[in-house]
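this is a predicted model, with the sequence first.
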Amino acid sequence: MLVLSLALLGLKSFSNDVNEKNKNYKISEKPVTLSILAIQNGKVFDENWLVFKEAFKDTNIKLESATSKNLTDEVQAFNLAVSSGNLPDIISYAYPDKIENLGMAGGMVPLNELIDKHAPNIKAFFEKYPRYKMDAVAADGKIYYIPCYYDWYAMKASQGLFIRKDWLNKLGLEVPENMDDFYKVLKAFKEQDPNGNGKADEIPYFDRTIEFATKELVGLFGAEYGFYMDNGIVKYGPTQERFKEAMPEVIKWYKEGLIDPEIYTRGFSGRDYMLRNDIGGVTFDWFASTTGYNNDEELKKQNEKFEFIAIAPPKYKGKSYAPDARTTSLGGWGISASAKDPVTIIKYMDYWFSDKGYELYNWGVEGDTFAKDENGKKYYTDKVMKAPGKNALQVLRDNGLQFKIGARQDYEYEKAWGDPKATEWSEMYMTNGYIMDQVPLFKYTPEEAKKVQKINSQISMALDEMSQKWVLGAEDFDKSYEKFVERVNKLGLKELIEINQRAYDRVQS
């Protein structure tokens, strides 16, 4: 905990290291307009967002979307720009490997020298946090993009195990502490009518995220569903002993009706359906949004005793496992080779790592989206917290906060708009070490990337296919598991592990 505390302290005090208070952030005497390709969650960059209008006032740099407001698929927009050769000045993208491949092919400007000479804030940030810099360095040692960083040192936890506390109370059950207890609770939810409607309609475990359904179930047993690091060695979870232990248990749960029979087809609205119809008992989901159901007035009208709480993952062989953690970063932006003035652009990118840029990115404009109390603590205004028909996060997004650019998140922003219980529970997962860290970004050469894309897609399809067949009972696990291992090996698993190991070692060195 001491190490974590020091890391946290360092992250929060970084802006004081580069003393810029009351600094003039103007980059150009005359207004400069830069084109940008940037789409996030179907939302195209909008120059009229509050955050970027304020940045223009500070820097005299204005961003203008290079894509139509009607083109909301960022993959399609990126591919179209690359294939046409008509690249904007700045490219923001969720997939850094694609930006790096484009850079190694000459389509993006290497940023190393530009950062060293013209971006003191980014340079200081990288020097202070080499773990963050690792995300930015490509396989050839060059930097082609500035990542969009999560406040990873402060909060790795993203999702947790939620259980119906009102159902536990109804049946006189305690919060399960180990996997045996957890199994008994699921059985009780299935067989003892906790919703009290006289029907056997309860679904003990459900999941709305189809691609994570099996990953989270086996993950509760400490099994990895993909590649992971074991003391610096790359391993593939589904071929390891822990996976062989976990999958039979998951199969057993499904066979006994403890898992949603439609878990692979229920879809994204499954959580809402399960809770509003009072039939769902347990799920593994995002802290903030799932906690929000406890404050849902319509749901409370239907069931005044409704209570959905996050609990520690039940211990398996003496340890609790949470199979989903935040990554250190998600996408970012870089300068295309078509840009006429990379120096101006890198200075603008550096602005977002300044005191003002950091505050603007996370909190918006003082007196508009946020204010400070007598102790200087920031809080969001009623414009954000009490907007009719919208939650706080939607309002922040509508004003451009936390949009995917090269910047750094402040976890305090999430605490400011989120439910205090969500903060409490996510911090419980963080401080108690339940989190199973995601594998770090592997940095591939263009040649490696082609092989990885081919092999990985085939292996992933094989895993998803067999996992569903095992859980649904279409294939006997004991009889077909070794055949599955033979299959993924024939698809190139050994070569993929070797490539990933080289990529990992390359970044470490």
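Nice, thanks for sending it over.

going by C-alpha atoms from here, please, whenever you check contacts or count neighbours.
Noted.

residues touching stretch 488-498, excluding its own?
Among residues not part of stretch 488-498, those counted as contacts by Cα atoms under 8 Å, 6 or more residues apart in numbering are 234-236, 451-452, 455-456, 458-459, 462.

in JSON lines: those residues, plus neighbour count and secondary structure.
Putting the contacts of stretch 488-498 into JSON lines (neighbours: other Cα atoms under 10 Å; DSSP: H, G, I helix; E, B strand; the rest coil) gives the following:
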{"residue": "234", "neighbour count": "20", "secondary structure": "strand"}
{"residue": "235", "neighbour count": "19", "secondary structure": "strand"}
{"residue": "236", "neighbour count": "16", "secondary structure": "strand"}
{"residue": "451", "neighbour count": "15", "secondary structure": "helix"}
{"residue": "452", "neighbour count": "20", "secondary structure": "helix"}
{"residue": "455", "neighbour count": "18", "secondary structure": "helix"}
{"residue": "456", "neighbour count": "16", "secondary structure": "helix"}
{"residue": "458", "neighbour count": "15", "secondary structure": "helix"}
{"residue": "459", "neighbour count": "21", "secondary structure": "helix"}
{"residue": "462", "neighbour count": "16", "secondary structure": "helix"}
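
try it against this one:
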Amino acid sequence: MPDIIQRGFLNFPGGRDNAIEGHIILKLNGLIDRYAPNYKKYLMSEPDLGKQVKTDSGTLYGFPFVRGTDMNCVFYGPIMRGDWLNDLNLEIPTTIDEYENVLKAFKDKEGATAAFTPIGTEDNFIIGAFGISKGWYIDDNKKVAYGPARPEFKDYLTVMNRWYREGILDKNFASNNEDAVKSNMLSGKSGLILGYSGGYLATLMNIMKDKDSKYELVGAPYPTLKKGEKVKFANKDWKFNTVTAAITPNCKNPELAMRLLDYGYSKKGNLLYNFGIEGVSFKMVNGYPTLTDNVIKNPDKLSVAEAIAKYSRGSYVGPFVQSKELDEQFTMGMPQQKQAKKLWAQADPYPNKYPLATFNSKESQEIVGIEAPLNAYVNENIIKFIMGTEPLSDFDKFQAQLKKLNIDRAIEIRQASVDRYNKR
């Protein structure tokens, strides 16, 4: 076993306390007090983060990757062909009806044979308009809820089924992967995808800039049902994304490992992890760490995300705090990226976002036994309903089967877990 393990421990079998009791990783509370002054100082300045990185028993077990600001947590959302919108004299859509009209125009007037290309059933960007999530969330009464068990889920399926029948939803949505999404957006088959402001929007525009000078991608907001409504559900990450560097009992020098990991939360360590090597990948300009042309205008035509990865972990994860300054250059280097992130950031999903709650050992075993067949059944039937191989008139039967698959017990277990989390 290595000295340090970096992974997402949130769903470790039996919970994170079980990883400690099973001698997989060390409890670090006392070690942090003695050997990690930078990390301890940061934790004290971020009380909400402290709640997320502790176990239910109050144990600290590692050094997390943290997104430094709320804007750092926004990096993924709807991306559209802005040049097509201009050609057709259309505004960026904000409601489901407006999205539908735009997609029809893309199909009929721009020749988009797969106007909206998602990846499977995970890119459920319209479902939040119905006040629910595709999976687990916290309802307005502060209780755990499950989207497919709600009556509004049928409304979501009805729209997706209509889009499929009318040919504006990619017929291959169920088998799509990232390569298919990017290919469709580059070839003109698609006009709407869900993607990252860096790895998708910027990368695709860089590929096309010498091929089609008019080609432009823009961000679009998560839709609502009615004009002017507040967007409640969107892809906005927690500051702590669950990836953590933990020390194993095999480590012969825990003090040295602690000091190494603590370095990422120091001023110098933060610069190194975010920006890399001064004079090579960044330089200081009036106190602002600025990426060099080696990254921004990479001679090998790498995107900013690809180029910075040669020198730092700023575009990935690790035991450090991702800086605001890096985010401003990495995910907002283009005007279109700034526009996209500004739109995506208007959503406020945190009140309804399922928290980073964990299960104890007994709950973990039971919830896996319930949710493995539950998830398989739900995902299979979402595809059937959208494609029309299962009629929407059978939706009540679908929800009755959720009862048979113990959805109510799953809600009970998750509610107990969330209640403990809220008491941390």
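Arrived safely. None of the values given here were measured: they were computed from a predicted structure.

on that earlier part again, quick one: which of the contacts of stretch 488-498 of the first structure is nearest residue 144 of the first structure?
The shortest approach to residue 144 of the first structure among the contacts of stretch 488-498 of the first structure belongs to residue 452, at 20.4 Å (Cα to Cα).

to which residue of the second structure is that closest one aligned?
Residue 452 of the first structure maps onto residue 367 in the second structure, with residues paired by TM-score structural alignment.

contacting residues for its match?
Under the criterion of Cα under 8 Å, 6+ apart, the contact partners of residue 367 of the second structure comprise 410, 413.

gap between it and residue 241 of the second structure?
For residue 367 of the second structure, the distance to residue 241 of the second structure equals 22 Å [Cα to Cα, to the nearest Å].

ok, residue 204 of the second structure next?
26 Å.

again, but for residue 177 of the second structure
Applying Cα to Cα, one obtains 23 Å for the distance of residue 177 of the second structure from residue 241 of the second structure.

now the helices for the stretch 301-424 of the second structure?
304-308, 324-330, 335-344, 361-387, 395-404, 407-422 (DSSP state H, counting those that start in this stretch).

packed most tightly, which of these would that be?
Mean neighbour count, computed with mean count of other Cα atoms under 10 Å, is highest for helix 304-308 among the helices of the stretch 301-424 of the second structure, reaching a mean of 21.

aligned partner of residue 248 of the second structure in the first structure?
In the first structure, the residue paired with residue 248 of the second structure according to TM-score structural alignment is residue 336.

typo on my end, residue 167 of the second structure
The criterion is TM-score structural alignment: under it, residue 167 of the second structure has residue 257 as its aligned partner in the first structure.

wait, that match sits on residue 190?
Yes. Shown here, residue 257 of the first structure and residue 190 form a contact pair, counting by Cα atoms under 8 Å, at 7.4 Å.

okay, the two: which has more neighbours?
Higher neighbour count among residue 257 of the first structure and residue 190: residue 190, with 22 against 17, using other Cα atoms under 10 Å.

what about residue 340 of the second structure, distance to residue 241 of the second structure?
From residue 340 of the second structure over to residue 241 of the second structure the distance is 21 Å, taken as Cα to Cα.

likewise residue 278 of the second structure?
Applying Cα to Cα, one obtains 27 Å for the distance of residue 278 of the second structure from residue 241 of the second structure.

more neighbours: those two, which one.
Each of residue 278 of the second structure and residue 241 had its neighbours counted (other Cα under 10 Å), and the higher figure belongs to residue 241 (18 against 15).

ok, the more buried one to residue 379 of the second structure distance?
Here residue 241 of the second structure is placed at a distance of 24 Å from residue 379 of the second structure (Cα to Cα).

quick one: map residue 346 of the first structure onto the second structure.
Alignment of residue 346 of the first structure against the second structure is given by TM-score structural alignment, with residue 258 as its counterpart.

can I assume that match sits in a helix?
Yes. Remark: residue 258 of the second structure belongs to a helix, assigned using DSSP: H, G, I helix; E, B strand; the rest coil.

so how far is residue 251 of the second structure from it?
Distance check for residue 258 of the second structure against residue 251 of the second structure: by Cα to Cα, it reads 10 Å.

number of residues surrounding the aligned residue in the first structure for residue 45 of the second structure?
The pairwise alignment with the first structure assigns residue 45 of the second structure to residue 128, based on TM-score structural alignment. Applying other Cα under 10 Å, we find 15 other residues in the vicinity of residue 128 of the first structure.

what sits against the residue nearest to residue 112 of the second structure when sequence neighbours are not counted?
Distance criterion Cα to Cα, 6 or more residues apart in numbering; nearest residue to residue 112 of the second structure, sequence neighbours excluded, is residue 189 at 4.5 Å. Under the criterion of Cα under 8 Å, 6+ apart, the contact list for residue 189 of the second structure reads 111-115.

quick check: residue 189 of the second structure vs residue 336 of the second structure, distance?
Using Cα to Cα, which is the criterion applied here, residue 189 of the second structure is 21 Å from residue 336 of the second structure.

intersection of neighbour lists for residue 257 and residue 190 of the first structure?
residue 203.

circling back: quick check, nearest of the contacts of residue 189 of the second structure to residue 389 of the second structure?
Set against residue 389 of the second structure, the nearest of the contacts of residue 189 of the second structure by Cα to Cα is residue 114 (19.7 Å).

trace that closest one over to the first structure, please.
In the first structure, residue 114 of the second structure lines up with residue 203, judged by TM-score structural alignment.

just to revisit the earlier point, quick one: secondary structure of the match of residue 167 of the second structure?
Note that with three-state DSSP, the state of residue 257 of the first structure is coil.

closest one to residue 385 of the first structure out of the contacts of stretch 488-498 of the first structure, please.
Using Cα to Cα, residue 456 is the member of the contacts of stretch 488-498 of the first structure that lies nearest residue 385 of the first structure, at 43.1 Å.

doesn't residue 348 make contact with residue 55 of the first structure?
No. Proximity of residue 55 of the first structure to residue 348 does not meet the contact threshold set by Cα under 8 Å, at 9.1 Å.

so for those two, which residues contact both of them?
Listed as contacting both residue 55 of the first structure and residue 348 by Cα under 8 Å, 6+ apart are residue 61.
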